[in-house]
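In: here are the coordinates; sequence isn't available:
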C-alpha cells in the first residue's frame, strides 16, 4: 500500500467502522491542499481468463450526440455536460464528488460538510444532509433517482453509512455497519453495495450492510476503487493497478480500466481494442467503454452495439457519468 494512500485513508477513517463513469487517472480530492494526483495503469483493458459470452458485431461510427445522451465530464473540479453544441459547464457543482441521477434530472455532490442536490444545470441547490465526510464517501443515487447512499460523520466522529431520501431529507442508517471501507455504491437493482477496502481490494455486501465479502485479487492485479456496478453486482468496473504501480490515495478514481467478476475475482474481457480508461454500466443495462477518441457501447452480453467518435472538446477531460437513455 502506498504511503500516500495509507496516510490519507487512516487520517479520514481511523475513527470509523465504515468510515462510483471511471478514468484511472485519479484527481486531487482536495485541490487547495496540494495533494499530488495518484496514478494508474495506462495500458489496454486487461484480459482475463473468463471467456467472452459472444462475438462482437460490427458497428459503424457515429457522433456522440446521435446516439448517447447524458454524458458528463470533469475538468479538475468543474463539471461539464456534453451537448450537441459542445461541452456545457454546470456552475456551482464540485465534480470531484459529483454523481448524476440515473434519470438525468439531478446532481448530488459534497459542498463543505453537507450533501447538496441540484438540478441538472446546477440550479435550485438544496442541502439534504449535513455532517458528511468531505473525501472518500461520495453520494450515490438509487436506481429510481429518489434516494442517496451517503455517509454521516458529524464533527468528524465515527462514520455511519446510510440512506437519505431526497424529498424528505430523512436519513436512515444501514442496519449493519460494515468494516472500514470507502467509495460505496449500489448495484443497479439496489440489493447490493460494492465498496473499496482502502487497501486495493473490492468488497460486496447486502444493501443493509450484512453478508460482507471481500473479492480476492488475482495474481499481481490490485482492484483499487469500484467505479460502476452492473444490475446484480456480479460485475464491477474498477481502477486496476498491476504489479508495483502506485495505488493512489483516498480520493475516488474517476475512471476504470477493467471489469471484474465479483464471484471469482477474474477479469472479464471485452472486444474493445485500445487503452480503455472509463467503463460505465448504464441504467438500461448497456455498458459504455471509453478509449482515446472513441466511445463503444456494448449490449448487456458485451457484444458491440455501436461505436462513436468522442467530441474533441472533452477528450482531455474525465468521463464521470453516462446516464439517461
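Out: That came through fine. This structure is a prediction, so every number in the text was calculated from the model and none was measured. Residues are numbered from 1 along each chain as shown.
In: going forward, measure contacts between C-alpha atoms and count neighbours the same way
Out: Fine.
In: and residue 73, how far from residue 104?
Out: Residue 73 is 14 Å from residue 104, where distance means CA to CA, to the nearest Å.
In: when the two are compared, which one has more neighbours?
Out: residue 73 (25 against 18; other CA atoms under 10 Å).
In: can you classify the nearest residue to residue 231 once chain neighbours are set aside as helix, strand or coil?
Out: Spatial nearest neighbour of residue 231, chain neighbours left out: residue 188 (3.8 Å); criterion: CA to CA, 6 or more residues apart in numbering. Classification of residue 188 using DSSP: H, G, I helix; E, B strand; the rest coil returns coil.
In: ok, residue 4 next?
Out: Remark: residue 4 carries the secondary structure label helix [criterion: three-state DSSP].
In: structure two is appended below for comparative analysis:
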C-alpha cells in the first residue's frame, strides 16, 4: 500500500495529464497550412477575374506623356483623309469669282519705299558724291555741272533743243538744228553723230554702257555712237521718250494719252503701266529717268489728256514725282516742300530737288531709300532745271 505523495503539486499535475487526450502537433500544423492555401487560391482567382475585366474595357492602358487627344464632338463630320484643294483652286472653282489679270511681276531686289527714313546721314553738300547737271531752258542753252566742293561750271554753251548726259558724266549728246551732236564735258569740239533727228519726241538717252543712244529719227531707234548705225525699235513698241533702266534690261516710254509702257529691251511689245491715280488728276506723261531695275521711274506729271502729243508739250519740264511701274502708284517720298526735280543714276540712287519757303534743297536716297544726304543747294543754280545725276 502506497502512502501519500510528499509533494501535493506534483501529484495534481500528473492527474491533469492523465485526463487530457494525446494530441499530434504535426497533424495540427498540416491542417492549418491547407486552410491558408485554399484562402490564397481563392484570392488569386478573384484577382485574375478583375484583371480580365480591365483588359476587356481598355482601362489597362497607362497614361501617355504629352496632351491627350480630344474626343470628337458628337455629330461632327469626320476629318477629310485627302488634303484640301489650294486656295487658288477653290477660288477659280467659284462661280462668282472673276478672273484677275496679274500685274507685271517685279524683281526680288526691287526697292521698297516703306523702309525710308527722314534722318539724313549728312547735311553738307560737300559730302554728295558724283556730279549734278542742270540745264538753262532759256535762250542761252547752257548745261551746268555741279561738282560738290567746287563752284558750278558751264560744260556746254551752245544752243540746243534737248540734251542727254552719259552715265559716267564725261559726254553730252544734244540736238541742234535737227542734228545729233556729241561732245566731251571736259572740252573739245562737238561731233555730229546723226543727221535728221527729231528733238521734241525723244531726248537723246544714253545706254548704261555709254556706247549707244536712243533717239528719234524717222522713228525711234538705237544709235551706235561709234559706227553711226541706227537700229529701229520694234514696231510693237509704239511710244516716245524711251529711257533705259540702269542695268539695261528694261525700257520705259511714254504712250498715247499720257500713259507709260514698260518692255524688256529685246521684246517686241510692251506692257502698259497702271494709271497713277494722282489725287489731282494728273498723269505720268513722260519718263525722265529709270532706276536700276525698271521698277521705278521719275516722271513729269501733267493734266491728263487723250492727245498723243501731250507728252511732247512738256518735253523740257523736269520730273516732279517717282512712279512705281508695277502698281502705277506715286511713291510718297519723305521730302518736305514741292518737288521740282528728280533723277536716278544708273545704280538706282535717287536725287530729289525740292523747294520750301523759297529755299531749295537736295536729297540723295540710296536704292533702298535710305536718306544719305540732305543739303542746301547753291544759290547760283536758281532758275536752272535738274537734268541728270552721275557718279
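Out: Ah, there it is. Since we're looking at a predicted model, the values are computed, not measured.
In: quick TM-score on the pair, please.
Out: The TM-score (TM-score structural alignment, normalised by the length of the first structure) is 0.75; 267 aligned residues with a CA RMSD of 2.5 Å.
In: still on that earlier bit, what do we get in the second structure for the residue nearest to residue 231 of the first structure?
Out: For residue 188 of the first structure, the aligned residue in the second structure is residue 246 (criterion: TM-score structural alignment).
In: and that match, what does it touch?
Out: 208, 290-294, 345-348 (CA atoms under 8 Å, 6 or more residues apart in numbering).
In: please repeat the previous calculation with a cut-off of 6 Å.
Out: 208, 291-292, 346-347 (CA atoms under 6 Å, 6 or more residues apart in numbering).
In: now, the most widely separated pair of those?
Out: 208 and 291 (11.1 Å; CA to CA).
In: between the two, point out the one with more neighbours.
Out: Applying other CA under 10 Å to residue 208 of the second structure and residue 291 shows that residue 291 carries more neighbours, namely 25 against 21.
In: ok, now which ones touch the equivalent of the more buried one over in the first structure?
Out: In the first structure, the residue equivalent to residue 291 of the second structure is residue 230, according to TM-score structural alignment. Shown in contact with residue 230 of the first structure (CA under 6 Å, 6+ apart): 187-188, 281.
In: at 8 Å what do you get?
Out: Counting by CA under 8 Å, 6+ apart, residue 230 of the first structure touches 187-188, 236, 281, 285.
In: ChimeraX command to pick out the buried ones of those?
Out: The buried residues among those can be selected in ChimeraX (16 or more other CA atoms under 10 Å) with this line:
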select :187,188,236,281
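In: which of the contacts of residue 230 of the first structure lies closest to residue 323 of the first structure?
Out: Closest approach to residue 323 of the first structure among the contacts of residue 230 of the first structure (CA to CA): residue 281, at 9.2 Å.
In: doesn't residue 228 make contact with that closest one?
Out: Yes: Residue 281 of the first structure is within contact range of residue 228, at 6.0 Å (criterion: CA atoms under 8 Å).
In: corresponding residues in the second structure for whatever helix or strand residue 305 of the first structure lives in?
Out: Secondary structure from DSSP states H and E places residue 305 of the first structure in strand 304-309. Aligned by TM-score structural alignment, strand 304-309 of the first structure falls on residues 371-376 of the second structure.
In: quick one: residues contacting the aligned residue in the second structure for residue 141 of the first structure.
Out: Matched by TM-score structural alignment, residue 141 of the first structure corresponds to residue 206 in the second structure. Applying CA under 8 Å, 6+ apart to residue 206 of the second structure gives the contacts 164-167, 212-214, 244.
In: regarding the nearest residue to residue 206 of the second structure once chain neighbours are set aside, what is its secondary structure?
Out: Nearest residue to residue 206 of the second structure, sequence neighbours excluded (CA to CA, 6+ apart): residue 213, at 4.6 Å. Counting by three-state DSSP, the backbone at residue 213 of the second structure sits in strand.
In: correct me, but residue 213 of the second structure touches residue 220?
Out: No: contact status for residue 213 of the second structure versus residue 220: not in contact, 10.4 Å apart, counting by CA under 8 Å.
In: can you tell me the helix or strand for residue 151 of the first structure?
Out: strand 147-152.
In: hmm, who's touching that strand?
Out: Contact with strand 147-152 of the first structure is made by 19, 130-133, 137-142, 159-166, 184-186, as judged by CA under 8 Å, 6+ apart.
In: any of the residues you listed buried? List them.
Out: Counted by 16+ other CA under 10 Å, these give 19, 130-133, 137-142, 159-166, 184-186 as buried.
In: return the subset of these lying in strands.
Out: Among those, the members falling in strands are 130, 140-141, 160-165, 184-186 (criterion: DSSP state E).
In: and these, which is closest to residue 64 of the first structure?
Out: Checking these against residue 64 of the first structure with CA to CA, the nearest one is residue 141 at 24.3 Å.
In: what's the spacing between that closest one and residue 322 of the first structure?
Out: For residue 141 of the first structure relative to residue 322 of the first structure (CA to CA), the value is 13 Å.
In: same check, this time on residue 125 of the first structure
Out: Using CA to CA, one obtains 22 Å as the distance from residue 125 of the first structure to residue 322 of the first structure.
In: between these two, who's got more neighbours?
Out: Between residue 125 of the first structure and residue 322, counted using other CA under 10 Å, the more crowded position is residue 322 (25 against 15).
In: surely the more buried one meets residue 69?
Out: Yes: Residue 322 of the first structure is within contact range of residue 69, at 7.2 Å (criterion: CA under 8 Å).
In: residue 27 of the second structure belongs to a helix?
Out: Yes: judged by three-state DSSP, residue 27 of the second structure forms part of a helix.
In: what about it, neighbour count?
Out: Residue 27 of the second structure: 9 surrounding residues under other CA under 10 Å.
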